[in-house]
Each structure stands twice: as structure tokens, then as C-alpha cells.
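Peer 1: Okay, sequence plus prediction incoming.
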Amino acid sequence: MSMDIKQIQDLIKFVSKSGVNEVSIEEKDFKITIKTNQEPTYVTASLPTAAAVAAPVAAAPVAAIPASSPAAAAVADESANYITIKSPIIGTFYRSPGPDKGVFVNVGDEIAPGKVLCIVEAMKLFNEIESEVSGRIVKILVNDAQPIEYDQPLFIVDPS
């Protein structure tokens, strides 16, 4: 039995959602261990840059969750309809694809599902973070080249 990257990603998603601390699978030609009891917990997604991943470090799809965290509470008071886009991974936040290139999005820009919002670098892998919602960028909560944590709010979006 051999596992392709998609099967490994699905397994990591399953383990991270199940609450299990560790899963280990060993066959004669490979061994995989997934641990979720450590900080940070890594989950996975089908991002193009994740296909070349050798360690169990990839990115989760950006979860569009209504603003309810303490960091987003001030904005949530203004409008309970805003959506907070959070980081799916730990890494370094970049607003543009390169130092001499334009930013992906600015405050006031309209976004739609699939629109690249930023890049998060994790262990030398540059993961494009795509929107899963439609709306207008109200606020960008992170500075360019700033280290970010898993689940840290990155953008506030007005879906109306």
C-alpha cells in the first residue's frame, strides 16, 4: 500500500477534526505519524504549493468564521455581519507575491471565492491563502512580513 499526497492530506484533516492526539500507520514501504497534541497543530489543504510537502506541514482552507474572537470583538461591535478570515497555518504573512510586486488585496477591494488574499510562508513553502467568501475587504489586521499564528485573524470582510 502506498499513499498519495491527497490521501495523506485527507488523513491529516480527519485526525485534526477527530480530537485524536496521534495516529501512526506503518507499512513495509512507508511509515506516517500524525500528532495533533503539540503546539502548533498542523492541518492540511489542497493548496498548489502543498503538493511538494515532505513533512506533515501544509495549510488548511481559510475558514470564514463570523467575527467572535477577542481580537475581532471591536470590529464585531460595529457590524455583526462582518466575517473574519483567519490564518490556516503558522508562518510569515505576505501581502504580495514578491518584494517588487503589487499587493493581492487592499481595503475596499471586492473579493470572491478563489481570490488569493495573501501568502503565508511556512518552512520555506509559500502557501497562497484564498478567500472562501464573497464581499469587500473592510480591514487588514496584519502587517506585511509579520509572523502569524494558527487561527490568527487576518482580514475583516463585509459580505453584503
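Peer 2: Structure's in. What do you need?
Peer 1: make it CA atoms for all contacts and neighbour counts henceforth
Peer 2: Will do.
Peer 1: is it fair to say residue 14 lies in a helix?
Peer 2: Yes - counting by DSSP: H, G, I helix; E, B strand; the rest coil, residue 14 is found in a helix.
Peer 1: give me every residue that touches it.
Peer 2: Residues near residue 14 by C-alpha atoms under 8 Å, 6 or more residues apart in numbering: none.
Peer 1: what residue is smack in the middle of this structure?
Peer 2: In the chain, the C-alpha nearest the mean C-alpha coordinate belongs to residue 88, at 2.2 Å (C-alpha atoms, centre = their mean).
Peer 1: Would you mark the buried spots in whichever strand or helix holds residue 11?
Peer 2: Using DSSP states H and E, the element containing residue 11 is helix 5-18. Of the residues in helix 5-18, 9, 11, 12, 13, 15, 16 count as buried by neighbour count, 16 or more other C-alpha atoms under 10 Å.
Peer 1: Structure two is appended below for comparative analysis:
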Amino acid sequence: MLKIQEIREIIKLIDQSDIEEFVYKHDGSKIELKKRVNRPVEETVRYVTEQVQAPQPVIRQEAAPEVPAVEAPAAEATPAQEAEKSNLHKIVSPMVGTFYQAPSPDSDPYVKVGSEVTSDSIVCIVEAMKLFNEIEAEVEGKIAEILVKDGELVEYGQPLFLVEPK
């Protein structure tokens, strides 16, 4: 049976993807996630266990109210904003998870500022639900800046690195 934190991670991943329906079955248990398109986000999780005849609990996640974005003053541009103005390429996180610069705590980081990368160079790992996903540069060039710290939680689409393309 999945833990509630794992279910929450699945809900986040489904919410940020194009998937409209997700079903997970394991050891007589079943989890269904359905996303309404063009409506407030609502996922319903149902537990079905063959041995238990009790009513099925339902967990609902309501969409958080939208908070107006506060823009930084023009004089204090963030590295990601500077990248959009210059020719720097952003390597972004393809998922929600934990960012790691190295394959293990006692290993050297995959890349440092100034490291040369090719399109298939591994630049970091993003851990999501106990799966370690290697992230590739997808561009040739030199690492100009690392935008997140080791062990930091990252969001889908969050810039991780800035690369000077060749």
C-alpha cells in the first residue's frame, strides 16, 4: 500500500502533466486519479480492498487559490530572467522532485560552473518517488550557472542550469 506522501507526489505529478486519468492496482488495492480539464483541479483517490467491506474513503485535493505574482524590480533581475534576455540556454526540471548534483553523497558533482557539456551529458539527478532520474543537458556548451542547491526541492519546469551554447 502506498503511503500518503507517495500519493500526494503522484497527485502533483498528474496535476502537472497532460494525463487526465491514472489507475494503480497492487495487492488488492486500487487508486484512481481523474483530472477535470478546464475546471478547478479535483482528484479523487479511492481505495478498494477485497478483504474490507467498509465504505471507501475519498480524498479530495482542492485547487489552491491563485496568488497574484509579485515581479522583482527591473534592477534586480534573477539569473533565469537574465538568461531569457541573453543567449543562455536553460536546463529545466522535467518533474517535481529533489535535485542532486552527484550520483552519491561522496562523489564529485556531474558538472560545475565552466564544465563543457554535450547534448547527452548527464548534469544532475532529480529524485521523484524514490526513482532517480538522470537529467541530460540537451544542448552543447559550457555551464554558466547552477541555479539550485544540492538536496533542494525543485518544481516542474524550474530552471536548474544556465548553459552558454556553442
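Peer 2: Thanks, I have it. Because the structure is predicted, anything quoted here is derived from the model rather than measured.
Peer 1: Let me know the secondary structure of the residue mapped onto the residue nearest to the centre of structure 1 from structure 2.
Peer 2: Counting by TM-score structural alignment, residue 88 of structure 1 lines up with residue 94 in structure 2. For residue 94 of structure 2, the secondary structure call by three-state DSSP comes out as coil.
Peer 1: mind listing what the nearest residue to residue 94 of structure 2 once chain neighbours are set aside touches?
Peer 2: Nearest residue to residue 94 of structure 2, sequence neighbours excluded (C-alpha to C-alpha, 6 or more residues apart in numbering): residue 156, at 5.4 Å. Going by C-alpha under 8 Å, 6+ apart, residue 156 of structure 2 touches 16, 92, 93, 94, 95, 96.
Peer 1: The corresponding residue of structure 1 for residue 128 of structure 2 and residue 107 of structure 1, how far apart?
Peer 2: Under the alignment by TM-score structural alignment, residue 128 of structure 2 pairs with residue 122 in structure 1. Residue 122 of structure 1 is 25 Å from residue 107 of structure 1, where distance means C-alpha to C-alpha, to the nearest Å.
Peer 1: Which of these two has more residues huddled nearby?
Peer 2: Using other C-alpha atoms under 10 Å as the criterion, residue 122 of structure 1 and residue 107 rank with residue 122 on top: 17 against 13.
Peer 1: quick one: the strands in structure 1?
Peer 2: Secondary structure of structure 1 (DSSP state E): strands located at 22-26, 31-35, 64-66, 83-86, 91-94, 110-111, 116-122, 125-130, 135-140, 146-148, 153-158.
Peer 1: ok, residue 143 of structure 1 - how many residues close by?
Peer 2: The number of residues near residue 143 of structure 1, taken as other C-alpha under 10 Å, comes to 13.
Peer 1: How about residue 85 of structure 1?
Peer 2: Around residue 85 of structure 1 there are 27 residues (other C-alpha under 10 Å).
Peer 1: just residue 137 of structure 1 next, same as before
Peer 2: Residue 137 of structure 1: 21 neighbours (other C-alpha under 10 Å).
Peer 1: that older thread, for residue 126 of structure 2, see how far away the match of residue 88 of structure 1 is.
Peer 2: Going from residue 94 of structure 2 to residue 126 of structure 2 by C-alpha to C-alpha gives 9 Å.
Peer 1: what does residue 141 of structure 2 give?
Peer 2: 21 Å.
Peer 1: Kind regards, and thank you for your time.
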